[in-house]
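Provide a 3D model corresponding to the input given below.
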Amino acid sequence: MAKGKIVKAAGAISLATSFSRVLGYIKDMILAKYFGATGLSDVFFVAFRIPNLLRELFAEGSMSSAVIPVLKESQIKNGEEETKKIVKSLFTFILIVVGIIVLTGIVFSPFIVKIIAPGFTTNPEKFNLTVLLTRIMFPFLLFISLAALTMGTLNTNNVFFIPALAPCFLNIMIIIVVVGFSSFFFNPIISVAVGVTLGGIVQWLIQIPSFYKNGFRFGIAPYHPALKKIAILVIPTTLSMTVNQINIFVSTIIASFLPEGSVTYLYYSMRLIQLPIGIFGVAVGMAVLPTLSGHIAEGRRDLLTKDFIFALKFLFFLTIPSTIGLIILKKPIVNTLFQRGAFDLNATINTASALFFYSLGILGTVGSRTITATFYSLQDTKTPVICAITGMLTNIGISLILMKTMKHNGLALAYSVAAIVQFLMLASFIKRKIPEIAFSSIVKSFIKSTIASFLSIGIAKLICDINPHFWLYSGKMLLKFLWLGSAIAVAIVLYFVFCYLMKHEELSYILKKLRRQQ
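All right, here's what the predicted structure looks like:
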């Protein structure tokens, strides 16, 4: 039963995340069309940096990770009414505390902009516009925090699709306001800031019908003792998010010392690996947390062990083919998506090489997310932080060692090695905590998925290589999309065929579920 919940939830989240990613790319294309790489776009990205950073640290990821285990425990041990009191108390807390942070941020926006963009102070017009955009977007933090609370509450009740779909509306609102109303503002870039804040509001409001349907209500309530437990869990998860931000920041600094174009190669290749990480890694991590938290609250460690093993096997079943696909088809993928205009063959070759080294760390990254979710279900948020810090130090150390000899590829490889180290540490710690976990069954499934992936994607590579020179030049974008898309479609079908012939457990489970629904 729990396996079915995990698969269904992961599917819903993956589908919603895919929509969000596509809309995100469309939004980026529209912003590039309207504002390009100009001073106006610089103003927006600087202004958005602070509220977006606070969102990443305190709102979406860390709040859900802390709220779900506590609410699930309350549901099982204390009943629905007590859980509703916790939600109302948390709503009151967010309204007051985040509200104060927002008001403080609006008042002190000039000071904040001076810190994050000191170079803007020499241009009063640019500085004042950045301050204005910062003030417009600061309320976004409050609404995104409320959206995160609503999402965590719904996930606790095994409602996943609407909360996962909600981030789409941030992109939708930005697109609508920029395309439809940018000409109404004295400076068109203000439309983007307005779109961000409206997007935060809609991202929260779109979840409220489901929230009410599940019996929850927003309201002012006194302090609840469960808030202390949530706060204790939030602090380490926030620290873990901070470590990730430091990692990105330091990598950017190191890349700035490399030859021109290095930052761009790393940016585009990172964007590509974020697709399987977001669609599969984040989805399974989010889907498994409420189920595992429920097992812990019920004292069923046997079910926790079984569902953890299934979740990791199911995750690798989904992610291994996309990882090997990015490695083997790296040049056709980069050529098709990016090689046009100023992005020439040299840029494709360098981006593809970075993609190869980044892809080596995908499985470590997604695996870490699922094991981290398991630690969160155990209400242990300290261990993932220790592993994240170790990963960060590994990344920085190897980047400094390899940057001279391997240039930007060294930074990509350092990321992957760090991701693998972090995953192995987490796996070791979870094994100590839950000795019943048998990683041998995961390895068996892993090998089957790997063999099926190499065979199917190898055939896709042969299809692409019918005319290898085709992927050296720019142009013929539609034909390339059709050719590459057809090769990938063939690989997907063959992957399932090979998995079926090898009697892959995860595929067998999915087929059984589909037969029952017919």
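
For the rest of this, base every contact and every neighbour count on C-alpha atoms.
OK.

can you pull out the helices in the stretch 401-518 of the chain?
With DSSP state H, counting those that start in this stretch as the definition, the stretch 401-518 of the chain shows helices at residue ranges 408-433, 439-464, 477-501, 505-517.

Just tell me which of those ends up closest to I232.
helix 408-433 (20.0 Å; C-alpha to C-alpha).

list the contacts for the nearest residue to H408 once chain neighbours are set aside?
Spatial nearest neighbour of H408, excluding adjacent residues (C-alpha to C-alpha, 6 or more residues apart in numbering): S262 at 5.6 Å. By C-alpha atoms under 8 Å, 6 or more residues apart in numbering, the contact list for S262 reads A255, S256, K407, H408.

surely the last one meets F356?
Meaning H408. No: H408 lies out of contact with F356 (C-alpha atoms under 8 Å); the separation is 11.8 Å.

Could you check which of these two has the larger neighbour count?
H408 (30 against 24; other C-alpha atoms under 10 Å).

Tell me how far that one lies from F357.
10 Å (C-alpha to C-alpha, to the nearest Å).

Repeat that for I76.
Counting by C-alpha to C-alpha - I76 and F357 are separated by 45 Å.

quick one, which of these two is more surrounded?
Taking other C-alpha under 10 Å, I76 and F357 do not tie; F357 has more neighbours (22 against 14).

Skip the chain neighbours and tell me the closest residue to that one.
L413 (4.9 Å).

For the one you found, give me its contacts.
Counted by C-alpha under 8 Å, 6+ apart, L413 has contacts F357, Y358, L360.

let's see this one next to it:
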Amino acid sequence: MLRKAFFTNSTGIMCSRVFGFFRDVYTANILGVGIYSDIFFVAFKFPNLFRRIFGEGAFAQSFLPSFISSNKKGIFSVNVFIIFVLILSLFSFLVWGGSEWVTKLLAYGFDENTITLAQPIVVINFWYLELVFIVTFFSTILQYKNNFWVSAYNSALLNICMIASLYLAKDSDMMEVVYILSYGVLCGGIAQILLHFYPLYKLGFFKLFYVGIKQICLIRGSDTFKSKSLANLAKKDLKSFFKQFLPSVLGSSTAQIASFIDTALASFLVSGSISYLYYANRIFQLPLSIFAIAISTALFPMVAKAIKNSQEKQALTSMKKSFWFLFVMLLGCTIGGIMLKNEIIWLLFEKGKFLRTDTLISADVFAMYMIGLLPFGLARVFSLWLYAHKKQGKAASISAISLCFGVVCSLILMQFFQVRGLALAGSLSGIILFVLSVREFGAKRFWDIIAYKRGWFILIVLGMIEVIVLKIFLHFFHIN
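Below you'll find the predicted structure:
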């Protein structure tokens, strides 16, 4: 089951990333690196941050354990849906009314003219928050039934819609391109929601939602013993969920929040710094998503159910297999990414308004990000243990320490290495996150996982072969 779920997730994510690659290449070709690309990336940063936090674990890691243990799954799921939709709607309207303040918060280093241009773009992109929550909610519900293909493939629709909007806007004024691209984001969110409808219907979740709505109406419309009992169960489930959810958001989002802060700090650096971070981080996210996020998404429901059924040995066996698979894959990606940093950026982005100087700077930023690939990826495996035991508070404290360390490093390193320092600081925070997660997981359990001679032999041999092959390749082909 784990292998099948991982394959589904990884192929779906790969499909999405392929379209994401074409989207980024098209964006780089049309907008280049400058003020207009910075405006869009700043506006898209917060909803994209929200999508990554929710879609890559935070919501599922708190919702699924509560959903599994709930005796009234219909009323619980409907209550959670309604509460989030109302809160996010209010949030979006507040952003609409205070767009200037929000834009300054997102990119404080922008001048007044740039902030004026960015305000409406920020407002448009903020409406994606509502859509991405609905997508995440439906995807998490489907994971309960071991249905992973929709959550894996739905992001491709967002990228397809953005590509289509860029195609329609390619001959337009630069600012008009930014507007059309932002509306393409909203169209992509709607398409993502629609993709979930058939599997939700097929697996009977619409009936579950209908039962939940009826139970809510019963609670609101009568004062009988049955309605009071339902109300007490609903309150208990919601209280348990929100007690786990808020810490889970922080615990799952260290890399994303750090990236968000780095974007704000990059606005104080030379023009184009935000874009360098964006393009480099997009490539960094590819192996992180295909391997770490795909396998942790597949692994978590299994670990959570095993822990609930007191089958700790089974959970640890699944974690050990996942750890070694990730270790080998992510180490290979790290070595390849750092050694081929210039060639990767050149191949993907250097065309149109994306120049050689942009390639070299983006490549350095990418290499700094890749240093953190292993720790960020492996930390996800051990954090699942905490979430499955409903220790979201402990995971949050670990993430908070890592995040604070990363911010301090960013403020220091950006003074010496500019945008490169921001990426390096993020990787250093990932190392702290990994160390603290392993410490909480337990030294004995960790030793049982890494005490695998065959795994170390394979790791070392494959690593040496990769370095030799890449050195030979770079001898004949390299970017100056």
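
Can you name the two of the contacts of S262 of the first structure that sit furthest apart?
Largest pairwise distance in the contacts of S262 of the first structure, by C-alpha to C-alpha, is 10.9 Å, between S256 and K407.

Tell me which of the two has more neighbours.
K407 (18 against 14).

Name the nearest residue to the more buried one, ignoring sequence neighbours.
Closest residue to K407 of the first structure apart from its sequence neighbours, by C-alpha to C-alpha, 6+ apart: L258 at 6.4 Å.

Remind me which helix or strand that neighbour belongs to.
Using DSSP states H and E, L258 of the first structure sits within no helix or strand.

Give me the neighbour count for it.
Neighbourhood size, L258 of the first structure [other C-alpha under 10 Å]: 14.

what's the distance between it and K228 of the first structure?
Counting by C-alpha to C-alpha - L258 of the first structure and K228 of the first structure are separated by 46 Å.

On the secondary structure side, give me the element for the residue mapped onto I26 of the first structure from the second structure.
With TM-score structural alignment as the criterion, I26 of the first structure lines up with F22 in the second structure. Per DSSP H and E, F22 of the second structure falls inside helix 2-31.

For the helix or strand following that helix, buried residues please.
Next helix or strand after helix 2-31 of the second structure toward the C-terminus (DSSP H and E): helix 35-53. Neighbour-count burial for helix 35-53 of the second structure, counted by 16 or more other C-alpha atoms under 10 Å, picks out 35-53.

again with stretch 202-212 of the first structure
V202, Q203, W204, L205, I206, Q207, I208, S210, F211.

Find me the equivalent region of that stretch in the second structure.
Counting by TM-score structural alignment, stretch 202-212 of the first structure sits on residues 191-201 of the second structure.

what about that stretch, start to end distance?
Note: stretch 191-201 of the second structure ends 17 Å apart using C-alpha to C-alpha.

From the chain's centroid, how far away is that stretch?
From the chain centre to the centre of stretch 191-201 of the second structure is a distance of 21 Å (C-alpha atoms, centre = their mean, to the nearest Å).

One more: stretch 318-338 of the second structure?
Using C-alpha atoms, centre = their mean, the offset of stretch 318-338 of the second structure from its chain centre is 18 Å.

That stretch vs the first structure, average offset?
Compared with the first structure after the fit, stretch 318-338 of the second structure shows a mean deviation of 1.9 Å (mean C-alpha distance after the TM-score superposition for the first structure).

what's the matching range in the first structure for that stretch?
Against the first structure, stretch 318-338 of the second structure falls on residues 307-327 (TM-score structural alignment).

Rebuild the buried residues of stretch 202-212 of the first structure as JSON lines, extending it with distance to M403 of the first structure.
Conversion of those to JSON lines gives the following (distance: C-alpha to C-alpha, whole Å):
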{"residue": "V202", "distance to M403 of the first structure": "44"}
{"residue": "Q203", "distance to M403 of the first structure": "41"}
{"residue": "W204", "distance to M403 of the first structure": "43"}
{"residue": "L205", "distance to M403 of the first structure": "46"}
{"residue": "I206", "distance to M403 of the first structure": "46"}
{"residue": "Q207", "distance to M403 of the first structure": "46"}
{"residue": "I208", "distance to M403 of the first structure": "49"}
{"residue": "S210", "distance to M403 of the first structure": "50"}
{"residue": "F211", "distance to M403 of the first structure": "49"}
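
Leaving out the residues flanking it, which one is nearest to A231 of the second structure?
I219 (6.3 Å).
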